[in-house]
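A.B. asks: No sequence on hand, only this structure:
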């Protein structure tokens, strides 16, 4: 399948004036009015990149920002489910694809290959060139309009998809990458390789988040370190980059992701809430310095 073959998957596309207000007047196309681009990365799968991408976007939205999420995890597009957007249709206008809006106020927009597949169980069985072409099309052909932040959720690893994403975004001067790890030494080692990738590609590192950092009992509030603890903070010290915080294992956060609910809005008293809002605050402070 080539990129052009996506027309067969987009038979429901609606041409209209939906993005007439999105027309770019600058030379850098559909990302012209995106102020800050942040990549969420980790050399390892299963550390919670998609969950962190979603929650950072929600926290920034509740801080009054307009946020887009670009899901370039082509083989595991989970963000549509986390934002209760499964089954939504992608439309098209003169500027390209219109992202899916996940709230009535249109403050969070999302693009994912999950919207282009016939069914949720369809697999993307592609070699590198086809994946790279799809990533380039996502970056160049989605009419994001005016955004304060574009969060890019990446797959695990440091190979083709990451190189394509960083190269395609380089002209737009991304703010940098948020690295996600879990406390174990195995995960920290993989993230260390991702830091090397960023150094080699010239991508700044905003900071490191240690996810699944202890389990806070919902009944007694005692924190149990199911895994080891402190690996993310030690890695940040080793690499000389900011440590953004620890996010504990929180059943309410898992429930929200499964059901596509707004965790930040619904569970302000949960164990993970202060950690996630603190991470968003640090990102906002960093963004204010890069304007």
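C.D. replies: Yep, it's here. If you're wondering where the values come from, they're calculated on a predicted model, not measured in any experiment. Residues are numbered from 1 along each chain as shown.
A.B. asks: For the rest of this, base every contact and every neighbour count on C-alpha atoms.
C.D. replies: OK.
A.B. asks: And the strands in the stretch 1-150 of the chain, which stretches?
C.D. replies: 34-41, 67-71, 91-93, 96-98, 100-101, 108-112, 147-153 (DSSP state E, counting those that start in this stretch).
A.B. asks: So for residue 179, which of those strands sits nearest?
C.D. replies: strand 34-41 (5.0 Å; CA to CA).
A.B. asks: Check which helices and strands the closest one sits against.
C.D. replies: With contacts taken as 3 or more CA pairs under 8 Å, 6 or more residues apart in numbering; DSSP states H and E, strand 34-41 sits against helix 49-62, strand 147-153, strand 176-181.
A.B. asks: Take those and lay them out in a markdown table including mean neighbour count.
C.D. replies: Listed next are the helices and strands packed on strand 34-41 as a markdown table, based on neighbours: other CA atoms under 10 Å:
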| stretch | mean neighbour count |
| --- | --- |
| helix 49-62 | 22 |
| strand 147-153 | 23 |
| strand 176-181 | 26 |
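A.B. asks: Rebuild those as TSV, extending it with distance to residue 133.
C.D. replies: Listed next are the helices and strands packed on strand 34-41 as TSV, based on distance: least, CA to CA, whole Å:
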stretch	distance to residue 133
helix 49-62	22
strand 147-153	16
strand 176-181	22
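A.B. asks: can you give me the helices in the stretch 151-291 of the chain?
C.D. replies: 160-169, 185-201, 231-239, 251-259, 263-266, 273-290 (DSSP state H, counting those that start in this stretch).
A.B. asks: Output those helices in TSV; the columns should cover mean neighbour count and distance to residue 218.
C.D. replies: Below are the helices of the stretch 151-291 of the chain laid out as TSV (neighbours: other CA atoms under 10 Å; distance: least, CA to CA, whole Å):
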stretch	mean neighbour count	distance to residue 218
helix 160-169	18	38
helix 185-201	18	26
helix 231-239	19	24
helix 251-259	17	8
helix 263-266	17	16
helix 273-290	17	13
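A.B. asks: Minimum distance to residue 52: which of those has it?
C.D. replies: helix 273-290 (8.2 Å).
A.B. asks: And residue 279, how far from residue 96?
C.D. replies: Distance, residue 279 to residue 96, by CA to CA, to the nearest Å: 33 Å.
A.B. asks: putting a second one here so we can go through both:
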């Protein structure tokens, strides 16, 4: 078990642009609202975004007393660690896969997480080096797959589910983002990216559709400003969806048979 962390949840997607980071931030806050101690690790080494989503100032740096380990930053009661805290946010990470994987391990294991019940890992898109490193080195309690309803996103989400199954990490369920758009002027609702995709993929892989989130300009604006909707509109419909997803994740993890969270090692 990672020091200071009881359960690790990977939030993943097969492709970028589906709202995985938005789901991670709001799901973490919803879990904290259930009384849990929660952290977020931004494992997207090449394109970290959690610092902006939690409105962490660019000048904020993690404290290190020994030059080897770091204290996580705090925002909205969530413990945070990201590559964005260690380098200038405009600096590109022009690294090969092994370097990014090494950075991921350092961020995870050299952060002094303070007695977390849940650590949500905002994974980079795809099924590459960092995902494999996590499967080899980390005891993960489960994965949440984020997708949108269109076919190309579902195809990539299937690859993500297959990857987690091959490395014996339980798939807790699917979150379908951008499932429906409601016009703010006339109130007409339309499934711009198609409909039913999340439910179909959940049925195909014998998992659950944890929740469906709308395509909303307001949510995007709030996240860009560092005001996650779970905090900015706690009584709203979207916050209620995240609360239900968090409850399901907690129930699944707490009630999982012990053997479902056994670490798998493939060797180096």
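C.D. replies: Cool, the structure landed. Computed from a prediction, not measured in an experiment: that's the story for all the values here.
A.B. asks: After superposition, what is the TM-score?
C.D. replies: Remark: TM-score between the superposed chains equals 0.90 [TM-score structural alignment, normalised by the length of the second structure]; 255 aligned residues with a CA RMSD of 1.7 Å.
A.B. asks: JSON lines for the helices of the stretch 151-291 of the first structure, including distance to residue 179 of the first structure?
C.D. replies: Shown next, in JSON lines, are the helices of the stretch 151-291 of the first structure (distance: least, CA to CA, whole Å):
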{"stretch": "helix 160-169", "distance to residue 179 of the first structure": "13"}
{"stretch": "helix 185-201", "distance to residue 179 of the first structure": "7"}
{"stretch": "helix 231-239", "distance to residue 179 of the first structure": "9"}
{"stretch": "helix 251-259", "distance to residue 179 of the first structure": "19"}
{"stretch": "helix 263-266", "distance to residue 179 of the first structure": "21"}
{"stretch": "helix 273-290", "distance to residue 179 of the first structure": "12"}
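A.B. asks: Let me know which of the ones you listed is the nearest to residue 36 of the first structure.
C.D. replies: Of all the helices of the stretch 151-291 of the first structure, helix 273-290 sits nearest to residue 36 of the first structure, with 7.2 Å by CA to CA.
A.B. asks: Which position in the first structure pairs with residue 190 of the second structure?
C.D. replies: Residue 190 of the second structure maps onto residue 224 in the first structure when the alignment is built from TM-score structural alignment.
A.B. asks: Counterpart of residue 173 of the second structure over in the first structure?
C.D. replies: Using TM-score structural alignment, residue 173 of the second structure sits opposite residue 207 in the first structure.
A.B. asks: no wait, residue 112 of the second structure
C.D. replies: Under the alignment (TM-score structural alignment), residue 112 of the second structure pairs with residue 143 of the first structure.
A.B. asks: what number of residues lie near its match?
C.D. replies: For residue 143 of the first structure, the neighbour count with other CA atoms under 10 Å is 27.
A.B. asks: still on that earlier bit, tell me which of the helices and strands packed on strand 34-41 of the first structure sits nearest to residue 250 of the first structure.
C.D. replies: helix 49-62 (11.8 Å).
A.B. asks: Which elements pack onto that closest one?
C.D. replies: On a contact count with 3+ CA pairs under 8 Å, 6+ apart, helix 49-62 of the first structure meets strand 34-41, strand 67-71, helix 79-82, strand 108-112, strand 147-153, helix 263-266, helix 273-290.
A.B. asks: The match of residue 190 of the second structure: what's it in contact with?
C.D. replies: With CA atoms under 8 Å, 6 or more residues apart in numbering as the criterion, the residues that contact residue 224 of the first structure are 214, 215, 216, 217.
A.B. asks: same deal with residue 243 of the second structure?
C.D. replies: Contacts of residue 243 of the second structure (CA under 8 Å, 6+ apart): 27, 30, 31.
A.B. asks: Look up how far residue 139 of the first structure lies from the match of residue 190 of the second structure.
C.D. replies: Distance from residue 224 of the first structure to residue 139 of the first structure, by CA to CA: 41 Å.
A.B. asks: Likewise for residue 68 of the first structure?
C.D. replies: 12 Å.
A.B. asks: Comparing these two, which residue is more hemmed in?
C.D. replies: Using other CA under 10 Å as the criterion, residue 68 of the first structure and residue 139 rank with residue 68 on top: 29 against 20.
A.B. asks: I'd like the helices and strands packed on helix 49-62 of the first structure as CSV, with distance to residue 194 of the first structure appended.
C.D. replies: Shown next, in CSV, are those (distance: least, CA to CA, whole Å):
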stretch, distance to residue 194 of the first structure
strand 34-41, 8
strand 67-71, 18
helix 79-82, 22
strand 108-112, 23
strand 147-153, 14
helix 263-266, 28
helix 273-290, 20
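A.B. asks: Among the ones you listed, which comes closest to residue 233 of the first structure?
C.D. replies: Here helix 273-290 is closest among these (CA to CA), at 13.8 Å.
A.B. asks: How far away from the center of its chain is the closest one?
C.D. replies: Offset of helix 273-290 of the first structure from its chain centre (CA atoms, centre = their mean, to the nearest Å): 15 Å.
A.B. asks: can you count the residues close to the residue mapped onto residue 99 of the second structure from the first structure?
C.D. replies: Using TM-score structural alignment, the equivalent of residue 99 of the second structure in the first structure is residue 130. Close neighbours of residue 130 of the first structure, defined as other CA under 10 Å, add up to 14.
A.B. asks: how much space between the residue nearest in space to the middle of the first structure and residue 58 of the first structure?
C.D. replies: Per CA atoms, centre = their mean, the C-alpha nearest to the average position across the first structure is that of residue 153, at 3.0 Å. From residue 153 of the first structure across to residue 58 of the first structure, the span is 14 Å (CA to CA).
A.B. asks: now do residue 73 of the first structure
C.D. replies: Residue 73 of the first structure is 19 Å from residue 58 of the first structure, by CA to CA.
A.B. asks: winner for burial among the strands of the stretch 1-150 of the first structure?
C.D. replies: strand 67-71 (a mean of 26; mean count of other CA atoms under 10 Å).
A.B. asks: against the second structure, where does it fall?
C.D. replies: Taken onto the second structure by TM-score structural alignment, strand 67-71 of the first structure occupies residues 38-42 there.
A.B. asks: how big's the offset between that stretch and the first structure?
C.D. replies: Following the fit onto the first structure, the mean deviation recorded for stretch 38-42 of the second structure is 0.5 Å by mean CA distance after the TM-score superposition for the first structure.
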